[in-house]
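Colleague: Need a 3D model of the following:
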Amino acid sequence: MSTVLIKALEKRSSRSEYSSYKKIVEQINVIDFSKLSEGNLLNKSTELKNKLLQGHSMDDILIEAFALVKEAVKRVLALTAYDEQIAAAIAMHKGKLIEMQTGEGKTLTAVFTAYLNGLTGDGCQILTFNDYLAKRDAGWMGPIYKMLGLTVGYVQDTMNIEDKRQAYLCDITYVTAKVAGFDYLRDNLCYDKNKLIERPFNFAIVDEADSIIVDEARIPLVIAAGGVDNDNTLYITMEAIKKLKPKVHYDKDEYEKNAFLTEAGLNAVENMLGIENLYAEENYKLLNEVHNCLYAMAMLKKDVDYIVKDNIIEMVDEFTGRVAENRHWPDGIQAALETKEKVGINSKGRIMSQITLQSFICLYKKLAGMTATAMDSAEEIREFYNLETMAIPSHTPCIREDYGDVIFTHKEAKYKALVAEIIKIHATGQPLLIGTCSVKESEYLAEELKKADINCNVLNAKNDELEANIIEQAGTLGAVTVSTNMAGRGADIKLGGPKEIDRDKIVTLGGLYVIGTNRHESLRIDKQLRGRAGRQGDPGMSRFFISLEDDLIKQYGIDRVLPQIIRPKNQDEPLPSQRIAKKVSQVQRIVQGQNSDLRRVLWQYSSIVENQRFQVYKRRCEILLDTNPFNILEEKNPKIYEELFELLGAEALKDLEKQVALYNIDDSWADFLAATATLQEGINLKVIGGKQPLQEYKIETAKMYEQLQQYIQDRIIQDFETMELSMEGVSELKARIKPPSSTWTYLVKDNTILDALSLIFFGSAGTSAAYLLGAPIVAAILVVESFVQKIKHKEKN
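Modeller: Model prediction:
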């Protein structure tokens, strides 16, 4: 069956399902609770909760529950929910990811679904895009839940443990996916069950779902402990790399996703570092440093990929264009970057635990989501999360005009025409929203507009509350707003601003005019930008100004595949040919598919360790919560057990055994993560002696994990066998096996792994590249063998 036919059948099925939801909406609208007092509304809500306790399903009470919410919304917010919002809420209750256009009221829609699922008492979490939105939405929608007898809370990254625990215990909790994930990791380092923050994961509604579960799905959340590793040669290595010349000593692969040494570069590096063979076994650490330093120098651009603020490297999110809080590149590259900018190495630390956002979100028993752009990634979302995507019709048809791209030969001509267009439109008073691709570009454009005496608001920093307030004003008469990206900005753009001043005049001018200065790799990002205009039937327009020198076009060689006849020399006028625009759209689709394929391969790699992590954490949780008896000491060394029993008593000995076990599980798991991380660097190799990299990775991690369980057990027994059997000995042991005194969290941008995979599956970087990129697998295997030998040595003794 063809893909086209499958999609046609799915579309027909989706329409049929939506029609069934509309019939339920009609039944909801028939119910009139307007004459009930607030007390009787609460009583009705309690009645529905009791029905669930008596064995009724949520579907049995859905119609009455949604009718209650609809009435509460009227009383609290003085709003009447649209039929489309209620239908979308039904779809989410059924476990769908719904696509609703910007301005259609997703925040309110979620309340219906959250209330119904919150009645069970098992908790419903609404995973927002940032802390500001979690706090805002909980405060905004909270009175609705409270009127109906449900508790509501929100979690902020900076909250103390007790405040977080109370928020998680609420029926409805607003929290970012990242904070919830970090709290999960902290709980898995906890030694006292009374200090656990979160409860079992029940139901989650993911807001801005495509950004969280597609764009950021592969980002590992990391919790680390320990201090700075001062034993490094990074400074010397970086100074050597800085002396290399592009095209002479190093080059980039055809997709410009990775850098590699040429033969001349390899010789130069070896001479500068005073070594004979960079690939010798004793130099594997140095080899990784060279690779990391080269990547930091050649691939990461200041004010595009990162900024330096207060002597700290801050990553710029490639999708939002804002500073990504608590985000790192993998530690080796992060440290190389810190060395490059001479800010001091602050990133070193021992990773105690980690989980990808994708794996974390899959922990919930039930999942739903909402976003403005999901259909383009529907297949990937279905595959990874078992979530079906459904498009919800707009309450009022969209009348926005999306104009064709204006394409120029070079950037200078593009910016000249762009500024001229902004000056012309601004003179009429029509509000303008300009979306750029980088912090550097947004600041350049703002400077050019300043020269033309046009003041504009620039959004490219991490201040969500301030940004939301600025976005709210982006639709006012004469407003000019420059933003690096509109995903997750968290505010609706009404014509005339929140109070809709001068709305009629702005309507006659054509509404909000959205301009994109570049095409993104993802079509969804472009759609998110366009979607800011034309909300709820408002007029609006959008257009992209692009050039043949833009990153997307240069990186993927669109300019090289254009026929000579339509590739003129530099000119100020736009290019008339639509063939170029078609090529751009074609490449976007190819790149989006390529990135999806790469995420799929990465999932195959990470799922191996994720399955192992799940087993380790499950056993750890059993020990912590006393749900599975733990008596290894009594089984393996009954003599020591009896002596400690006499010394401490049953309860104290049980607590000591638990602490020893938890410490050794955590410590051994940290060793395991370090070894697998080094092994994962080995996927940079295209061919390992003719073997498949994924298969090699499976074999090596399986070998390590097979030894891990016995290794943990041996370490637990060794701690008891080497301790002094006295109260003083017990105190010394407890002092040594304490949990980390301090930890910190961050996210790892693992695109370096993604970049390496692109070489394996989509391109070739040449012999030198294969030689350099393949070398880390040698180091990885050495680490694996070291890990296994360590265990074997332990077994002998």
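Colleague: from here on, contacts and neighbour counts on C-alpha atoms
Modeller: Will do.
Colleague: what about the longest helix in this protein?
Modeller: Ranked by number of residues, the top helix in the chain under DSSP state H is helix 578-625.
Colleague: so what secondary structure elements neighbour it?
Modeller: Counting contacts by 3 or more C-alpha pairs under 8 Å, 6 or more residues apart in numbering; DSSP states H and E, helix 578-625 packs against helix 523-530, helix 558-561, helix 650-681, helix 693-722, helix 751-762.
Colleague: In CSV: these, plus mean neighbour count and distance to Asn288.
Modeller: Formatted as CSV, those follow (neighbours: other C-alpha atoms under 10 Å; distance: least, C-alpha to C-alpha, whole Å):
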stretch, mean neighbour count, distance to Asn288
helix 523-530, 20, 34
helix 558-561, 15, 33
helix 650-681, 19, 9
helix 693-722, 16, 19
helix 751-762, 19, 13
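Colleague: now the helix or strand just after the longest helix of the chain, how far from the chain's geometric center?
Modeller: Reading on from helix 578-625 to the C-terminus, the next helix or strand found by DSSP states H and E is helix 632-636. Centre-to-centre, helix 632-636 and its host chain are 43 Å apart (C-alpha atoms, centre = their mean, to the nearest Å).
Colleague: quick one: contacts of helix 632-636?
Modeller: Applying C-alpha atoms under 8 Å, 6 or more residues apart in numbering, the contact partners of helix 632-636 are Ile640, Tyr641, Glu642, Glu657, Gln713, Ile717.
Colleague: Secondary structure element holding the first one?
Modeller: In this structure, Ile640 sits in helix 638-648 according to DSSP H and E.
Colleague: For that helix, name the packing helices and strands.
Modeller: Helices and strands touching helix 638-648, by 3+ C-alpha pairs under 8 Å, 6+ apart, are helix 632-636.
Colleague: What residues of the helix it packs on count as buried?
Modeller: Of the residues in helix 632-636, Leu633 count as buried by neighbour count, 16 or more other C-alpha atoms under 10 Å.
Colleague: how about this one, so we can line them up?
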Amino acid sequence: MVSLFKRSDKTNARQLKKYQRTVERINSLESVYEAKTDSELQNASAEFRGLLADGKKLEDLIPDAFAAVREASRRVLGMRHFDVQLIGGLVLAEGNIAEMPTGEGKTLVSSLPAYVRALTGEGVHVITVNDYLAQRDYRQIGQIHEFLGLTVGLNLPQMDTGAKKEAYAADITYGVGTEFGFDYLRDNMAGTNADKVQRPYHYAIIDEVDSVLIDEAKTPLIVAGKMAGNSDLHTVASLLARRFEKGRDYEFDSETKATSLTDTGIGKVEQAFDVGNLYELEHQTLYHYVIQAVRAHVMFERDVDYIVKDGKVLLIDMFTGRPMEGRTLSEGLHQAIEAKEKLEITEENKAQAQITIQNYFRMYPLLSGMTGTAKTQEREFREVYGMDVIQVPTNKPVIRQDLSDRFFDTADQKYRAVAKETAERHRSGQPVLVGTTSIIQSEAVARYLREEDLSFQLLNAKSVEQEVELISQAGQPGNITVATNMAGRGTDIMLGEGVAALGGLHVIGTEKHESRRIDNQLRGRSGRQGDPGSSQFIISLEDDMFRRFAEEDTEKFKKKNFPDAEGEYRGKAVQELSDRTQRIVEGAHFSMREYNLKLDDVINEQRKIVYDLRSRALNGDENGHLLKTMLEDAVSFILDEALPPDGLIEPEQLQTAEAALQELFGGSFRLPQDLDRRKQADARTAQPIAEAGQMIDAQIGHPRVNAVTTNVLRTFIDQMWVKHLEMMSHLKEGIGLRMYQQEDPMRIYQREGLELFTMNFQNLRMKSVTELLSFMRLRESEQKEAN
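Modeller: Predicted structure coming up:
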């Protein structure tokens, strides 16, 4: 491991030397661009684009382009890029991650590569973590690009199609990553090409890249719609789950919320529904309904997690304790709770389109990002996204003091220590920021601070704008701010008058996180741009991290080590326990993200096939070719499934093939009863295929026929894809069952996922071809009668 870090450090140093040489070249051009008039500087973009059109490489333009942006920024915003910001821009322009601490001006850094990559006219997306930051950067940094003659767009939720199209058509488009992803999904659900808003992907810059590509990557992007479920099956599954016993019929982990059936429980399901083997692919839907019924009983408690009001299940917000009107659980879980409470069962939220964050952003040919904390996740960035992390030097040396962690036996002792430490620093006038992992924890801290008669700002703002305002004031003299660690991210905390002499902002962390990276984000709130500051974590062995991931290790530690009278542990052993546990947590979460990505990679290949087919159908230019190909493939599939490739054909096999082919060619189609070889079957279908092809060619040129063909293909593709996503979800849920059979779940998912896709795609071909050939035959018949 040490050698890996050494190699990484050497690579970083080598890269920085290369960037430094380019920075020297940019600096040598500074006087040239300072001497230009505004109009001359504004003509630079046209000149650069002319050079690109003449064959000059984009990389060769970087020194001049960066010099132009630096000068434009100085004139428009009064902000001149530091040399380290130029280095950050070079890192991004190459498609890597620039690690730059808080306060180093990452927002201004993005103006450089965004401009360079936008010169090609293919579009640049600048991704932020929320709408507030997207609008702020669009209004501020966008001025630089508009001064230089580029167009700038802003992509926000709830915008109409026309406004979104205009935003995407701009040279540089600002917005939140999830909205770009949802637009991609919606484009692939659009009724016509005119309803699509995006253009082909080119280059993206992601601000707070670790937040977007790692923290948010746990949850896929899903566009859902209301659809009818099987209310009877929900009811029966609920009655069965009500009789199940924990430990005997099912296992439930209260920490991870993992729920699974035991062999005994599986046996009861098989007996109740009279199925031979619940492991079979055809029973995945049944398993899904049963496991959701069990979850409804063991994971959700009435008047704690939900209430029943006016015959409806209303979920409770765990942070505020208030009912969440209009919010429902997906994948049939909400309906399972309704069945548990013997209420009327409503329609289910079912996925109509979905994609993981990882697979969405991997569609960009070039991706880059910036953050204050990425090095600890470098392996994941490289393996998943193909980006290296380059640590950019700070403009001024970091002088923040990161004090040793303090460990207490109980949460109560920890919070008392936090309050005491806060009070001591507050007495001197030093501002304190207390970081927590949740609003619930923030309120716990608040109770202990009140006991010390301390005034503080509890950051539970109703909007991001308020959050930014409150967090920015955390460095003022005597201020005490309690906030969740992600609150107001991307906001600089400026020190008030006289605070530097008091030691700067002191940050207290009240719990270690699932990643050292998030701990470092909290520390990085203090000590910006060479400011003094300090940080310290005050935690307890009752914290979530120890309870969930190191229960046995913690018990062993407590038997050998004892706290002092205040409940505090001293020495290296407790620090080693903490570090080891955090590494275990990091590894577990990385493995989970890696596993989920592998699962989605299976669907991703299928999604590409379906979306490509849908796009071609919407274009309508090749509908005849598409339809003929689907017909040929459908016939081949029928014969492959029903008849042996070699050897004699049995009468039953012949009947199965004939019945399926009659769907395509009409009820009059027959296979000779003496047909006994597969090659003969191929020959027998050749003429009907050719005749159908001639009819398609004759009909498809008519505008009405082409429009009907597009509409039918789109409708059946959408229906197939929604059904397939549901089946894949049920399959993913059920592969855990196979652990008992000692099979590799991933291989099962890949194999059976392919089987499902092959089956569903054949159903799509059969439905589409049958419907359209029938329509064309009817139209052909009407034309003959008319003549």
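Colleague: sorry, back to before: looking at the contacts of helix 632-636 of structure 1, which is nearest Asp666 of structure 1?
Modeller: Among the contacts of helix 632-636 of structure 1, Gln713 lies closest to Asp666 of structure 1 (C-alpha to C-alpha), at 12.4 Å.
Colleague: what lines up against the closest one once you look at structure 2?
Modeller: Mapped onto structure 2 by TM-score structural alignment, Gln713 of structure 1 lines up with Arg765.
Colleague: Now do the same contact list for its match.
Modeller: Contact analysis of Arg765 of structure 2 by C-alpha under 8 Å, 6+ apart lists Met630, Leu631, Ala634.
Colleague: The first one should be in a strand, yeah?
Modeller: So that's Met630 of structure 2. No. According to DSSP: H, G, I helix; E, B strand; the rest coil, Met630 of structure 2 belongs to no strand; its state is helix.
Colleague: Would you agree it is in contact with Lys767?
Modeller: No. With contact defined as C-alpha atoms under 8 Å, Met630 of structure 2 does not reach Lys767; the gap is 10.4 Å.
Colleague: neighbours around Met189 of structure 2, how many?
Modeller: By the criterion of other C-alpha atoms under 10 Å, Met189 of structure 2 has 20 neighbours.
Colleague: residue contacts, it?
Modeller: With contacts taken as C-alpha under 8 Å, 6+ apart, Met189 of structure 2 has the following neighbours: Ala353, Asp718.
Colleague: three-state assignment of it?
Modeller: Going by three-state DSSP: Met189 of structure 2 is coil.
Colleague: So it versus Gln158 of structure 2, what's the distance?
Modeller: Distance, Met189 of structure 2 to Gln158 of structure 2, by C-alpha to C-alpha, to the nearest Å: 17 Å.
Colleague: What separation is there between the residue opposite Asp579 of structure 2 in structure 1 once aligned and Gly435 of structure 1?
Modeller: Counting by TM-score structural alignment, Asp579 of structure 2 lines up with Ser585 in structure 1. Distance, Ser585 of structure 1 to Gly435 of structure 1, by C-alpha to C-alpha: 18 Å.
Colleague: Of the two, which one has the most company?
Modeller: Comparing Ser585 of structure 1 with Gly435 by neighbour count (other C-alpha under 10 Å), the higher total belongs to Gly435, at 26 against 15.
Colleague: tell me the contacts of Glu122 of structure 2?
Modeller: Glu122 of structure 2 touches Asp171, Pro200, Tyr201, His202, counting by C-alpha under 8 Å, 6+ apart.
Colleague: For Glu59 of structure 2, state which of the residues you listed is nearest.
Modeller: Using C-alpha to C-alpha, His202 is the member of the contacts of Glu122 of structure 2 that lies nearest Glu59 of structure 2, at 15.6 Å.
Colleague: Verify the stated contact: the closest one with Tyr364.
Modeller: Yes. Counting by C-alpha under 8 Å, Tyr364 is a contact partner of His202 of structure 2 at 5.8 Å.
Colleague: Gly682 of structure 1 against Gly774, yeah?
Modeller: Yes. Between Gly682 of structure 1 and Gly774 there is a contact at 6.7 Å, judged by C-alpha under 8 Å.
Colleague: ok, those two, which is more surrounded?
Modeller: For Gly682 of structure 1 versus Gly774, the count of surrounding residues by other C-alpha under 10 Å is larger for Gly682: 25 against 19.
Colleague: what do we get in structure 2 for the more buried one?
Modeller: Going residue by residue (TM-score structural alignment), Gly682 of structure 1 aligns to Gly734.
Colleague: That match and Ile355 of structure 2: what is the separation?
Modeller: From Gly734 of structure 2 to Ile355 of structure 2 the distance is 20 Å (C-alpha to C-alpha).
Colleague: Please apply the same query to Arg14 of structure 2.
Modeller: 37 Å.
Colleague: These two: which has the busier surroundings?
Modeller: Neighbour tally, Arg14 of structure 2 and Ile355, criterion other C-alpha under 10 Å: the higher count belongs to Ile355, 21 against 12.
Colleague: you'd agree that one is up against Thr219?
Modeller: No. The criterion here is C-alpha under 8 Å, and Ile355 of structure 2 misses it with Thr219 at 9.4 Å.
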